[in-house]
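Peer 1: whatever this is, show me its structure:
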Amino acid sequence: MNISGEIKANKTDKSSKVRSTIRLVASMLVVLFFAEAIVMFTLPLIFHTSIPFVDNFADSVMLILISAPFLWFLIARPLHATAREVERLNVSLAARAIDLEKQNAELQKTYHDLEVETVARHRAMEELREKEQLLIQQSRMAAMGEMLGNIAHQWRQPLNVLAVKIQEIGFLYQYDELSKEVLQSNISTAMEILQHLSRTITVFQDFSVPDKEKKLFMVEQVISNTLQIIEESIKKAGIKLEVSSAGNPQITGYPNEFGQVLMNLIMNAKDAFVEQGTASPHIVVHAWSENGTSVVTITDNGGGIKEAIMDKIFDPYFTTKELGKGTGIGLFLSKTIIEKNMGGRLSVRNVENGSEFRIEV
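Peer 2: Next up, the predicted model:
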C-alpha cells in the first residue's frame, strides 16, 4: 500500500508540472491575443477613428510588445497564480486522499485484529466457563461425600439413644416392670429425638439447595445452621469450638453459599489439626458489624500457613493434602462465592500458633 501511494504521488507531481507549463504557454498566448485585440480593434473604437500606427503592422506589433507586460501583470499573472493555487490544493487533496486510504487500510486491519481477538476472548471465556462448571461439579461431589459423613455423625448418637429407649421399654415389659411413667418418659424422649432428626433433615435439605436470588439474612443464623450440620464431626475430632457475635451482623447475599464457605473454612481448620498433630485443637468463629460491613473470622491454632504458599492457597487445584484426600477447590470456590458472587472479600493471615480467615461482605 505504501509503494502504491508513492507511485501515485510521483505521477501526480509529473502531471502537475506538465499542466503548469501548458498553462504558462496558454497564458502568454492569451496575453498576446488580448494585446492584439486591444491594439487592432479596441483603440479605434475608443478614439472613433483609425490610428495611423495601429494601421501600420510593424507599429502594431511594437505596441503589442509594449502593452503585453502590462497585460501580463494585470490579467495573466493573477490568473496563473490562481491556477497554481488551485493546482496546489489539488495536489494537497490528492496527498490527503492517499493518507486517508492508508488510514482506512490501517483501520480495516485493526478491525480485523479486534475481530480475531474478540473470537479468541469468547473462546477463552467458554473454556473458563466449562472449567468453572467442572470445578463446581467436583466441589458438589466432594461436598456430598462430606455431607454424608456429617449426617452419619449427626444421627449416630441420637439413633443409639433411641434404640436404647426402645430396648428399655421391651425389657421392662418382658419382666413386667414397665410403669406408665417410664413408658411416657421414654416415648417423650423418643419423640424429642425424632423431632431433632427431622429438624436436621430440614437443615441439610435447605443447606444443599442453591440460592436463586440474593436476600437479607442474619449471619448468626447461618453460622448456627452450619455448625448444626458439622457439630458431631467437630466433637468427634476433639476440637473445641467457640462462637461469638456482636452488633447483629446482616448480609444481603446467598445464605446457603455463605454457609458453604463457613463449612469449608472450618473443615479446612479441622484437616490442618490432623496434618499438624495439634494437641489441643481450638477454633474460634467470631462475627460482628464494622462500618456497615459484616465481618466473620475463623481462627485456629493449627500452626498457621507457610509464607511460601500463602499466595497460592486460593488457586484452583492447589492443596497441601495427600493425594486423594483433597481436591484443592474448596478455598478457590469459597473466594469465588464471597468476592465474585457476593461482592465481598476473603483473606487470610497467620496469627499466634495458627491462621485466621476473614470474610467481609
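Peer 1: C-alpha from now on. contacts and neighbour counts both.
Peer 2: Fine.
Peer 1: do a quick rundown of the helices in the stretch 201-350 of the chain.
Peer 2: If you assign secondary structure with DSSP state H, counting those that start in this stretch, the helices in the stretch 201-350 of the chain sit at 219-236, 255-276, 330-335.
Peer 1: helix 219-236 and the second one, what's the angle between them?
Peer 2: The directions of helix 255-276 and helix 219-236 differ by 30 degrees, with axes from the mean of the first three to the mean of the last three C-alpha atoms, to 10 degrees as the criterion.
Peer 1: so how far is helix 255-276 off the chain centroid?
Peer 2: The gap between the average C-alpha position of helix 255-276 and the chain average comes to 28 Å, counting by C-alpha atoms, centre = their mean, to the nearest Å.
Peer 1: and if you look at stretch 83-90?
Peer 2: In terms of C-alpha atoms, centre = their mean, the gap separating the centre of stretch 83-90 from the centre of its chain is 54 Å.
Peer 1: please identify the buried residues of that stretch?
Peer 2: Across stretch 83-90, burial judged by 16 or more other C-alpha atoms under 10 Å covers Ala83, Arg84, Glu87.
Peer 1: which residues does the last one contact?
Peer 2: By that I understand Glu87. Glu87 makes contact with Ser16 under the criterion C-alpha atoms under 8 Å, 6 or more residues apart in numbering.
Peer 1: in what helix or strand does it lie?
Peer 2: Per DSSP states H and E: Glu87 is located in helix 77-174.
Peer 1: here is a second sequence; please produce its structure as well for comparison:
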Amino acid sequence: MERPPVDRPSLDALARLDGVDDSAWLDVIQKMDEVYSQLVQDEIALEEKNVQLEQSQQFIFGLLSAMSDVLVACDEACRIEETNAALCALVGRPDDALRGLPLAELLADAASGERLRAALASTGRGGASVEIDLRDAQGQPVPVDLNVTPRFNAAGQRVGHLFVGRPLGELKRAYRELREAHEALKRTQQQLLHSEKMASLGRLVAGVAHELNNPISFVLGNVHALQRYSERLREYLAALHAGSPGDEQARLRAKLRIDHLLADLPSLIEGTLEGAQRTADIVQGLKRFSAVDREERGTVDLNGVVERAIHWVRKGTAPAFAVHWSPGPPCPVTGSAGQLLQVLMNLVQNAYDAAATRPDTAPALWITLEREADRVRLRLRDNGPGIAPEHLSRIFDPFFTTKPVGKGTGLGLSISYGIVEQHGGRLTAGNHPVGGAEFVLELPGGA
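Peer 2: As a prediction, the model looks like this:
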C-alpha cells in the first residue's frame, strides 16, 4: 500500500518559530513517519485477519450446511441462536424465522418438553441424551434422538446449550439396511460353508468309491458264480426227481461238476459274507465320520479321526502319499467327529498338495500326537517348500490360496480355523526348522 505524500513545512519556515531549532523539528517529522508506518502495517494485518475470519466463517457455514444431523445452538433461556440446514428442512422454516425462537415451540407435545427439561437439568458440565418429538413441516411428530451439551464462554461461564441429533426414522432405516446386509452376509457365509463341505464330501466320496469297489466287486463275482451253480443244481435235481437211471444221473453229475460245485459253495458263501461285512463296516465308518453329520458333540478318540483322514485322502486323491503316523494310546477329546475329520482331511490334503509341488522328492507327511495335562497337541509337518513369509499372516484368511485357479477355494483353512476355535482349541501355521510347513492343532482334552 502506497502512502500519500506528507506536506512537510520547510526548515526555514520552522526556523522562524521562536525557541525551536531545526533538530527538534526533524525529530518530530521522524516520529510522525514512524507512527504512520505503524498505522499502515496495522491496517494490512487487520485486512489479513478479516480475510481469515471470513474464510473461517465460510468453513463453519459449509460444515453446518453439510451436516445431515440437526443442530441447534441455544442460549441459557433455550432461545435459538444458531441452526443448520437439516433442522430448517425438518421443521419447514427458514433460519431467520428460527433465530430467537424458544426451542419449546418446535416440540410436538408436552411430554417432549418434560424430557427436554429433565435432560437440561442433568447436563452440568457434561452431556446428556434425550429422545423428543419435533413437529415437521406438515405438523406431524418426528422422533429425534438428541445429544445435549452445555456451551461455555472464554471465562468458563455457561452461556447456553448445543443440541445435535438425528431423526430416528433415519436410524431405523439405517439399522434395517444393516440388518438386511448382515442377513445377506450370513446367507453367503452359509453358502460358502456348504460349498467347502461339499468339496470335503467330494474327497470323501472319492475315497469311499475306491474303498467299496473291491468288496462289492468280490460280492458281485461270487453272486454270479452262485447263480450259475444254482442253474446247474436245478438241472441235476430235475433229473433226480424225474427218476432218471443211475448211469444217466452219474453222467449228468459229472457233466455239471456237481461235486466241485458242492465243494466250492462254502468258500463262495464265506467270501460273499466277508465282502458284505466289509461293505457294512465301510458304511458304518462313513456314518460315524461323515463330514456332513449332525455336528453332535461327544467324546472322540483323536487317533481314530487321524487314521480316517489319512485313509480317505489316500483313497481319494493321494494313493502314493507317505504318511508317517503311529497311533498311540486312546486320546479322547470332546467335539464333533465329522467336523474334526473335516479339519484333519483339509490339513492332510493341503500337506499332500504342497509336498507334490516338489519334483525332486516324494510327498511325505509326519504326524505326532502329544498330550499335556488337559491339552492335546497334534503336529503335521510336510516336506513341501514351506510357507512364504509374506503369506504367514494371511494363511487362514478366507479366499486366500496359493494354489492355481480351479485347484482350491481358499476356504479350507479358514473354515478349519473356525471349527477349531468353536471346539475351544487353536490352529497355527509356520515353517519347520528342517524344512516344510508345520501345522499345530491344539484341543482341550476330553474325559
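Peer 1: tm score of chain vs chain?
Peer 2: Counting by TM-score structural alignment, normalised by the length of structure 1, the TM-score of this superposition works out to 0.63. Behind it: 276 aligned residues with a C-alpha RMSD of 3.8 Å.
Peer 1: let's have the helices of the stretch 201-350 of structure 1 in CSV, adding distance to Gly304 of structure 1 and mean neighbour count.
Peer 2: Supplementary listing: these in CSV, determined by distance: least, C-alpha to C-alpha, whole Å; neighbours: other C-alpha atoms under 10 Å:
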stretch, distance to Gly304 of structure 1, mean neighbour count
helix 219-236, 19, 18
helix 255-276, 9, 20
helix 330-335, 15, 22
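Peer 1: specify which member of the buried residues of stretch 83-90 of structure 1 is nearest to Tyr111 of structure 1.
Peer 2: Glu87 (35.4 Å; C-alpha to C-alpha).
Peer 1: residues in structure 1 aligned with stretch 11-25 of structure 2?
Peer 2: Matched against structure 1 by TM-score structural alignment, stretch 11-25 of structure 2 finds no partner residues.
Peer 1: now do the end-to-end distance for that stretch.
Peer 2: Using C-alpha to C-alpha, to the nearest Å, the end-to-end distance of stretch 11-25 of structure 2 comes to 8 Å.
Peer 1: find the nearest non-adjacent residue to Gly425 of structure 2, please.
Peer 2: Counting by C-alpha to C-alpha, 6 or more residues apart in numbering, Gly425 of structure 2 lies nearest to Leu443, which is 4.3 Å off, once chain neighbours are set aside.
Peer 1: now the angle from whichever helix or strand the one you found is part of to helix 412-422?
Peer 2: Assigning secondary structure by DSSP H and E places Leu443 of structure 2 in strand 437-444. Interaxial angle of strand 437-444 of structure 2 relative to helix 412-422 (the same axes, to 10 degrees): 20 degrees.
Peer 1: what lines up against Leu333 of structure 1 once you look at structure 2?
Peer 2: Using TM-score structural alignment, Leu333 of structure 1 pairs with Ile415 in structure 2.
Peer 1: against Glu183 of structure 2, how distant is the residue nearest the centre of structure 2?
Peer 2: For structure 2, the residue lying nearest the average C-alpha position, counting by C-alpha atoms, centre = their mean, turns out to be Pro398 (7.9 Å). With distances taken as C-alpha to C-alpha, Pro398 of structure 2 is found 19 Å from Glu183 of structure 2.
Peer 1: ok, Pro363 of structure 2 next?
Peer 2: With distances taken as C-alpha to C-alpha, Pro363 of structure 2 is found 43 Å from Glu183 of structure 2.
Peer 1: who has more neighbours out of the two?
Peer 2: Pro363 (22 against 12; other C-alpha atoms under 10 Å).
Peer 1: leaving out the residues flanking it, which one is nearest to the more buried one?
Peer 2: Counting by C-alpha to C-alpha, 6+ apart, Pro363 of structure 2 lies nearest to Ala355, which is 4.8 Å off, once chain neighbours are set aside.
Peer 1: and the equivalent of the one you found over in structure 1, how far is that from Ala237 of structure 1?
Peer 2: Using TM-score structural alignment as the criterion, the counterpart of Ala355 of structure 2 in structure 1 is Phe273. Using C-alpha to C-alpha, one obtains 9 Å as the distance from Phe273 of structure 1 to Ala237 of structure 1.
Peer 1: let me see the ranges of the strands in the stretch 251-400 of structure 2.
Peer 2: Using DSSP state E, counting those that start in this stretch, the strands found in the stretch 251-400 of structure 2 span residues 298-301, 322-324, 332-335, 364-372, 375-382.
Peer 1: adding mean neighbour count and distance to Asp27 of structure 2, write the ones you listed out as CSV.
Peer 2: Shown next, in CSV, are the strands of the stretch 251-400 of structure 2 (neighbours: other C-alpha atoms under 10 Å; distance: least, C-alpha to C-alpha, whole Å):
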stretch, mean neighbour count, distance to Asp27 of structure 2
strand 298-301, 16, 106
strand 322-324, 15, 106
strand 332-335, 20, 101
strand 364-372, 16, 99
strand 375-382, 20, 97
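Peer 1: of all those, which lies closest to Ala77 of structure 2?
Peer 2: When these are ranked by proximity to Ala77 of structure 2, the top entry is strand 332-335, at 65.7 Å, counting by C-alpha to C-alpha.
Peer 1: give me the distance from that closest one to the chain's centre.
Peer 2: Going by C-alpha atoms, centre = their mean, where strand 332-335 of structure 2 is centred and where its chain is centred differ by 27 Å.
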